[in-house]
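Student: can't give you the sequence, but here's the structure:
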């Protein structure tokens, strides 16, 4: 059989030792769009998020309250967030780089925030213009204030597997910074393979190191980029180690504007295809999700890079859809 089974879904065949359910932390509207050269209209972003929610995603990262100078694509955070008020049952995390960003998020009623740190000195300087220790010191009052306000706080840790300036990053170093970030009071830690160089053994080694230092596996999420085609293999290893939160970007959009070798995130459709095939519940309707990515590809004027979107939408390999 050369194509998908009836209904456009894989046959479900479980593997032992995997979780029954995975929560997908959808990052397409923030991480996916932040590197787009042309500014995406606020109304398109809002509809994108509504369509993602309609496909069954329950955690959708909405935007970032970073200074517009640094990420012009997300300069409309104050206009966008109120347009999502009719999604009360959807978690809508926002990135807050500093105390000012947190104040802006609080003013709009955000209930979930994230800070973005680095495991390496080079990227901390490039992204935050300060050392790793200096960035943690900056985050400390932000996390404390957010927790005092009753907010859920996620800590992103970038460059966990490799750095374009420093090369391979020692596992012990990453675990040390990760533990410090959690000790600030973060509820959750997302391990970022920012330039996509991780391989399964490396992922296993880092997760083993973290749990050996007392980090609860249910506080860990993984955020893989597919630069070398390793994102799904790395995700499977993370699942085998008990991780149940996986970051992904609808249509495989995204990259990092401060790390030039970073390419697209793991495509949410590719992730859902694998999880459906393993019999793991996500609550996501793959057909509706694929249609959403086709719709956005039409708005962006190019085909989706997701392999699953392309496989289920062969016509899009020729021209992006403008499907309504």
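Tutor: Yep, that arrived. Everything numeric here is computed off the predicted structure, so don't read it as measured data.

Student: switch to C-alpha atoms for all contacts and neighbour counts from now on
Tutor: Fine.

Student: who touches stretch 165-179?
Tutor: Where contact means C-alpha atoms under 8 Å, 6 or more residues apart in numbering, the residues beyond stretch 165-179 that reach it are 119-120, 122, 157, 159-163, 189, 205-206, 209-210, 213, 215.

Student: so of those, which ones are in strands?
Tutor: 157, 162-163, 189 (DSSP state E).

Student: farthest-separated two in these?
Tutor: Farthest-apart pair in the ones in strands among the contacts of stretch 165-179 is 163 and 189; separation 18.8 Å (C-alpha to C-alpha).

Student: ok so residue 126 is a helix residue?
Tutor: Yes - the assignment for residue 126 is a helix, going by DSSP: H, G, I helix; E, B strand; the rest coil.

Student: next, count neighbours for it.
Tutor: Neighbourhood size, residue 126 [other C-alpha atoms under 10 Å]: 13.

Student: quickly find the element holding residue 153.
Tutor: Per DSSP states H and E: residue 153 is located in strand 152-158.

Student: show me what that strand is packed up against.
Tutor: strand 112-118, helix 132-148, helix 171-183, strand 188-193 (3 or more C-alpha pairs under 8 Å, 6 or more residues apart in numbering; DSSP states H and E).

Student: quick revisit: out of the contacts of stretch 165-179, who's the most crowded?
Tutor: The most crowded member of the contacts of stretch 165-179, judged by other C-alpha under 10 Å, is residue 160 (31 neighbours).

Student: take the one below as the second:
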């Protein structure tokens, strides 16, 4: 099997992980320290926060202060989720060079999560993506519910591809396909990637591990030529639609897989474990990473 020689890990713990983690009301200083620890691990892409309403997602309050205070390591991409023009203005004012936008392949999910239709989300983005690109910003597009929706059920792969293509046409540099409720299997991944005909370097896969399929899904994605994957240290995050279920795939587990396959990723596992231990201690939580638990227990 010919795997990609190199893979990019997009660490989403400081945003997607913390915002879904119960009780994760961390101070700006704590979030800054977490991001600084992750920067030292060799990760080249960090999702550091978002400019959503603090009333809607209190865990992401004061994200602009987080950006101002982190030690910005050369070569590391610090991205912030921007839901609307107001969020873009905040990013612009603080000199942020990498932003993300978020929509869904499910109409019902989009309405409940962002209080607008899929088309209306495109209209929102059209107000600022051209400005962002003109100013040299990098723009990432998220498409959630790529396999199934908690409200609509099965999502047709062609619908997912159509949403992704619209985001690319609007100027997004990269599309992250999100299995929001973590129900996908390798066959679902194959069905989607066979329909997505745009360049592989513009695709990223974002798997949740609710049913324990994330590593299998990453493996088949690698086989299909994907080389960008989202992951969250210590498996930070959750699935609000499945009580007690795990959320994001753990970065440690993804690194272990890549090490076993001989795929370069540039991440130092020991440094990553330091960051994981820090956040787990702050949140008084058990690690969501099987690899971290094994290493902590002395398994080699």
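Tutor: Happy to help now that I have it. Computed from a predicted structure; not experimentally measured.

Student: rewinding a little: dump the ones in strands among the contacts of stretch 165-179 of the first structure to a markdown table, plus distance to residue 260 of the first structure.
Tutor: Shown next, in a markdown table, are those (distance: C-alpha to C-alpha, whole Å):
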| residue | distance to residue 260 of the first structure |
| --- | --- |
| 157 | 17 |
| 162 | 13 |
| 163 | 11 |
| 189 | 24 |
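
Student: what span of the second structure is the strand holding residue 153 of the first structure aligned with?
Tutor: The aligned range for strand 152-158 of the first structure in the second structure is 138-144, by TM-score structural alignment.

Student: with stretch 178-193 of the first structure instead?
Tutor: Taking TM-score structural alignment, stretch 178-193 of the first structure hits residues 164-179 over in the second structure.

Student: how long is that stretch from one end to the other?
Tutor: 14 Å (C-alpha to C-alpha, to the nearest Å).

Student: buried residues, it. List them.
Tutor: Buried residues in stretch 164-179 of the second structure, counting neighbours by 16 or more other C-alpha atoms under 10 Å, are found at 164-165, 167-168, 170-179.

Student: aligned partner of residue 83 of the first structure in the second structure?
Tutor: Checking with TM-score structural alignment, residue 83 of the first structure has residue 69 as its match.

Student: contact partners for the closest residue to that match other than its chain neighbours?
Tutor: In this structure, residue 69 of the second structure finds its nearest non-sequential neighbour in residue 32, 6.6 Å apart by C-alpha to C-alpha, 6 or more residues apart in numbering. Contact analysis of residue 32 of the second structure by C-alpha under 8 Å, 6+ apart lists 66-67, 69-70.

Student: who wins on neighbours among those?
Tutor: Most surrounded of those: other C-alpha under 10 Å gives residue 67, at 23 neighbours.

Student: how distant is the helix or strand encompassing that one from the center of its chain?
Tutor: Under the criterion of DSSP H and E, residue 67 of the second structure resides in helix 63-69. Mean C-alpha position of helix 63-69 of the second structure versus that of the full chain (C-alpha atoms, centre = their mean, to the nearest Å) differs by 19 Å.

Student: and stretch 96-116 of the second structure, by the same measure?
Tutor: Per C-alpha atoms, centre = their mean, the centroid offset for stretch 96-116 of the second structure relative to its chain is 13 Å.

Student: start and end of that stretch, how far apart?
Tutor: OK, stretch 96-116 of the second structure end separation, C-alpha to C-alpha: 26 Å.

Student: so it matches what in the first structure?
Tutor: Aligned using TM-score structural alignment, stretch 96-116 of the second structure spans residues 110-130 in the first structure.
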